[in-house]
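[1] below are the sequence and a predicted model; questions follow.
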Amino acid sequence: MDHDRRGANGVDDEQTVPGVSNRIINSTVHGDVYQAASLTVHQHAVRTAAEWPHLVERIPPQAGCFQVRGESERLARALEPGENTVVVAPAAGVVVGLGGVGKTQLAAHYARTLWHGGELDVLVWITAATTTTEVVAGLAAAAAELLGDDTSDAERAARQFLAWLEPGPGRPSCRWLIVLDDVADPADLTGLWPPASPQGRTLVTSRRRDAAITMGRRIVPVGVFTPVDSQSYLTGALAADRQETDTELAALADDLGHLPLALSQAAAYLIDTGRIVSGPAGPRIFRGKSRCAVEQRGGETC
């Protein structure tokens, strides 16, 4: 008959540990003592995949000086699958142009139009202005939100998301748009281009025209405003009761090279200071100033 030999501390008065030549008598260990190695267990929170439609990152807001111009229509045609969807090739477009001409705003207008029109299930906006890290982080964020992936290994998560975009049998049809905005170095996209998909679109904006970023893709060059665009913008931005004539506003636009960002800054200056562009010398108050500001800021708002 077995007897209960458990002591006061809840430990057997005499125990043997399998594989170890010692005994525990009245809580005292007799024989060799071995210390177990520590074990750390990492637990990651379980994420829930987002439902469609889903937007990853915010589309840049529309600038006050934005003008719907010919480039907007050309971009829509370049990235519209249309009747050629049978061709298994990525609908990939590259918007190229100098800083301040409105590349980001053009891309944002296109993305916003598709999103609000219900033409997309997934929209991912990634600002890729500095390094590959930004692109990887953006794709990893998409993996976290859309797949419920753990992002502790961002590169693995980014690859997982790109693989998810690949069309395949048994996969739900997903209409997606990936925007890679302001790519500074084409090498940053090596191995990170979204895959070819009849339902997917990839849009890149960049100041570069390297073959690595443009070859095999539709190019949408963006230039400065036309004189008509400039006149329309300045007329709309400035109050109706101002004293400048159309000729004086046209001279101001000419002096600023019809650069959208420069015109935006000039209009803001006139509104804030109450100054008037009047006479032949009027536009010269801005000569060089707005262009320098564009170079210093390195960005664009129009």
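    Looks like it came in fine. Numbers count the residues shown, from 1 in each chain.

[2] okay, CA-based contacts and neighbour counts for the rest of this
    Noted.

[3] show me the contacts for residue 279.
    Contact analysis of residue 279 by CA atoms under 8 Å, 6 or more residues apart in numbering lists residue 248.

[4] tell me how far it lies from residue 147.
    According to CA to CA, to the nearest Å, residue 279 and residue 147 sit 61 Å apart.

[5] included below, for side-by-side comparison, is a second structure:
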Amino acid sequence: MALLRLLQRNPDGNIVFRETTSSDVPAYAILSHTWGKEEVTFQDMEASADMSKTVSKAGWRKIQFCAKQAAADGLQYFWIDTCCIDKKNAVELGAAINSMFRWYQNAARCYVYLSNVCKADGVDGERAWKEAFRTKLIAPRLVDFFSSEGERLGSKVTLETEIHGITRIAKNALRGDALSSFSIQERRSWAERRNTTIEEDEAYCLIGVFGVSMLPNYGEGREHAFRRLEEEIHKLYKGVDFEQYAVGLNLASIPEAAQFVAREEELSKMHKLLQHHNSRSAVVLHGLGGIGKTQLAVQYIRRHKEKHTAIFWLNANDEDSLRLSFRGIAQQILTHHPSTRELMNVDLEGDLDRVVSAVKAWLNLQDNTRWLMVYDNYDNPQTSNRFDRSAVDVRRYLPESDQGSIIITTRSANVTQGQRIPIQKLTSLEDGLKILSNTSRREDIENTDEIDPHAKALVVKLDGLPLALSTAGAYLEHVTTSFAEYLRLYEASWSKLQRTSPRLNSYEGSLYTTWQVTYDRIQEQNAASAQLLKLWAYFDKQDLWFGLLRHAYSTDDEWIQKLTEDELSFNESVRLLCEYGLAHLEPSLGRSSKSAGYGVHSCVHSWTISVLNDKWDVELARVALTCVASEVPTVLGH
């Protein structure tokens, strides 16, 4: 950091420079303002300068204001960018631009001088913030706002709501949270619409926000300055040679998480554990099914995807799914780097264990250190005290090198391959209402002063379970039913469930009841859709597609014939399940069919087994067996 040159008012009233050293920086105030005409420069303040000319400049008024206010706050020293930097010295100017953010960050107090705002105007309009450079609102801990008359208008704390509303700076950023925990895109947005005298300063003012160093080159133009800034940001997070390992994010492999809310504490903890380490970092998101673990992992990727050279999502439900996920990763790598030595000679349609080894070899390369692997739904881990053929030993699928980042989501308490972060139910009524509003698209829930008491009661009844809230919201999106009426349906379904399944705990009861309400509605609209969900209990929870079910067309059941008559009929039935949040589109897991595949959440699948099929249905089991058997390849001679 460059040496800081401060201003000091002597007992005789003269304002002079005070040169500091890196080990001797006294407490100081700092001024944030917009440059105007006749600003006082470094040369105007030198000992040899004609002070009569200096004090006659319009900018002298701001220096006097800052000196007076600093003294009132018990501070002897203060700093103003117009005159505390020798801008004719290119070396000093470059060092100052790179140190500016930290100077604001280390100031005892920051004064935002709004020269175009009178005290009578207040700070209610955006006009007030055109002079308050947004990133200088973030760096200092204590910020006060003053009118052109030098009258205090408020502080960063008292005006937080107004500042957030106009600048869109996150409240947590204003409160001092680590800037690295915010996405690159969000931090970039904090300086949008800032008008600078010199166009390159639009980019240079973000140097401190991203914690990078970059020499200014006035005359290079705005676009080139931003291009250089982007390069420095990528080097900081991804390494100098990041391009040779850069793989584009495959959105199709990642579940949708459009209704994510809250979880800021967990996101912050994940970032702290996963970023800026010289060795392997891993976190385990542990919690009940439907609590939001997968959505939290997706949100982390959305927020921090630019900090990784490659991000890969793996289905850790079973070993076959993991192997197929590795094949998908190999295809991604080869798409971006066709000459990858570790993969170019591997048959992706052949031995998948060889594919796994080849991908791990690429991840183990010495300079390939900034990747992120997400192992989702690792719910059946292999343990030493029990033998289970279906259990998975995830260690076989982890790269061996001490590098990269890993996220594991699991319902099991036995997963120890990383720092555990427990994911609990949402405790905030506001967060629950937010999910309900997002999924039901009934924005009036949040936008009215008086929130529907039945909406509140429903959120309380669903006990902070994101999956239950999303299911209820998806139902309410497609009907005109009021919250009061839905609550009545829920209570009736809950009472019935308690009679038929008295051993269910409250967690399972809340989920199962919302699904039952939705199932009853689907049954009214399309009997084939309801039967399809019931049939799903006899298949795996993932990757059900038309090509598989068409083998059942010859059965005598009318609903099966209707469902499998053609792909359009199948799509119509499964679309209804997707609209109500009970099924979702899923990427192919290695099948050759071009038909879209669908899956259900593991908790929904458990419900179809234990509630919809509380008794074994021989006919449905026969249908499932027929379909699966028809897809098994025949071997000549056998």
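    Sure, I can see it. All figures in this text were calculated on a predicted structure; none of them were measured in a lab.

[6] need the TM-score from the superposition.
    Here the TM-score for the pair of chains, by TM-score structural alignment, normalised by the length of the first structure, is 0.67; 237 aligned residues with a CA RMSD of 3.2 Å.

[7] other SSEs contacting the longest helix along the first structure?
    Counting by DSSP state H, the longest helix found in the first structure is helix 132-147. Secondary-structure packing of helix 132-147 of the first structure (3 or more CA pairs under 8 Å, 6 or more residues apart in numbering; DSSP states H and E): strand 54-56, strand 122-127, helix 154-165.

[8] rerun at 6 Å
    Under the contact definition 3 or more CA pairs under 6 Å, 6 or more residues apart in numbering; DSSP states H and E, helix 132-147 of the first structure sits against helix 154-165.

[9] excluding chain neighbours, what is closest to the most centrally placed residue in the first structure?
    Geometric centre of the first structure, nearest residue: residue 126, 1.1 Å, by CA atoms, centre = their mean. Closest residue to residue 126 of the first structure apart from its sequence neighbours, by CA to CA, 6 or more residues apart in numbering: residue 180 at 5.0 Å.

[10] in which helix or strand would I find the aligned partner of the one you found in the second structure?
    Residue 180 of the first structure maps onto residue 375 in the second structure, with residues paired by TM-score structural alignment. Using DSSP states H and E, residue 375 of the second structure maps to strand 371-376.

[11] ok, average deviation of that strand from the first structure?
    Strand 371-376 of the second structure, aligned to the first structure and superposed, deviates on average by 0.8 Å (mean CA distance after the TM-score superposition for the first structure).

[12] which residue in the second structure lines up with residue 94 of the first structure?
    Counting by TM-score structural alignment, residue 94 of the first structure lines up with residue 284 in the second structure.

[13] Three-state assignment for that match, please.
    Three-state assignment for residue 284 of the second structure (DSSP: H, G, I helix; E, B strand; the rest coil): strand.

[14] residues contacting it?
    Taking CA atoms under 6 Å, 6 or more residues apart in numbering, we find residue 284 of the second structure in contact with 407-409, 418-421.

[15] nearest to residue 32 of the second structure, of the residues you listed?
    Checking those against residue 32 of the second structure with CA to CA, the nearest one is residue 421 at 40.3 Å.

[16] excluding sequence neighbours, find me the nearest residue to the counterpart of that closest one in the first structure.
    Correspondence of residue 421 of the second structure to the first structure, assessed by TM-score structural alignment: residue 220. Spatial nearest neighbour of residue 220 of the first structure, chain neighbours left out: residue 95 (4.8 Å); criterion: CA to CA, 6+ apart.

[17] from residue 211 of the first structure, how far off is the residue lying closest to residue 214 of the first structure once chain neighbours are set aside?
    What sits nearest to residue 214 of the first structure in space, not counting adjacent residues and going by CA to CA, 6+ apart, is residue 94, at 6.5 Å. Distance of residue 94 of the first structure to residue 211 of the first structure, computed by CA to CA: 11 Å.

[18] and residue 109 of the first structure, by the same measure?
    For residue 109 of the first structure relative to residue 211 of the first structure (CA to CA), the value is 26 Å.

[19] between these two, which is the more surrounded one?
    Between residue 109 of the first structure and residue 211, residue 109 has the larger neighbour count (other CA atoms under 10 Å), namely 21 against 10.

[20] what strand or helix carries the more buried one?
    helix 103-116.

[21] just checking, what packs against that helix?
    Applying 3+ CA pairs under 6 Å, 6+ apart, one finds that helix 103-116 of the first structure makes contact with no other helix or strand.

[22] coming back round to it: surely the residue nearest to residue 220 of the first structure and residue 205 touch.
    Yes: using CA atoms under 6 Å, residue 95 of the first structure is in contact with residue 205, at 4.6 Å.

[23] on the three-state scheme, residue 201 of the first structure is what?
    Of the three states, residue 201 of the first structure takes strand under three-state DSSP.

[24] now do the contacts for the aligned residue in the second structure for it.
    Matched by TM-score structural alignment, residue 201 of the first structure corresponds to residue 405 in the second structure. Residue 405 of the second structure makes contacts with 280-282, 372, as judged by CA under 6 Å, 6+ apart.

[25] just residue 224 of the first structure next, same as before
    Contacts for residue 224 of the first structure (CA under 6 Å, 6+ apart) come out as 101, 258-259.

[26] count of neighbours near the match of residue 180 of the first structure?
    The number of residues packed near residue 375 of the second structure is 24, by other CA under 10 Å.

[27] that one and residue 628 of the second structure, how far apart?
    27 Å.

[28] how about residue 42 of the second structure?
    Separation of residue 42 of the second structure from residue 628 of the second structure (CA to CA): 81 Å.

[29] for residue 306 of the second structure, same thing?
    Note on residue 306 of the second structure: its distance to residue 628 of the second structure, by CA to CA, is 42 Å.

[30] so the longest helix of the first structure versus helix 154-165, what angle?
    Computed by axes from the mean of the first three to the mean of the last three CA atoms, to 10 degrees, the angle separating helix 132-147 of the first structure from helix 154-165 equals 50 degrees.

[31] buried set for helix 132-147 of the first structure?
    Neighbour-count burial for helix 132-147 of the first structure, counted by 16 or more other CA atoms under 10 Å, picks out 132, 134-147.

[32] same deal with stretch 289-299 of the first structure?
    Result for stretch 289-299 of the first structure [16+ other CA under 10 Å]: buried residues 290-291, 294, 299.

[33] out of those residues, flag the one nearest to residue 163 of the first structure.
    Using CA to CA, residue 299 comes nearest to residue 163 of the first structure of these, at 32.2 Å.

[34] which helix or which strand is home to that closest one?
    Per DSSP H and E: residue 299 of the first structure is located in neither a helix nor a strand.

[35] can you give me the distance of it to residue 104 of the first structure?
    Distance from residue 299 of the first structure to residue 104 of the first structure, by CA to CA: 9 Å.

[36] again, but for residue 154 of the first structure
    Taking CA to CA as the measure, residue 154 of the first structure and residue 104 of the first structure are separated by 26 Å.
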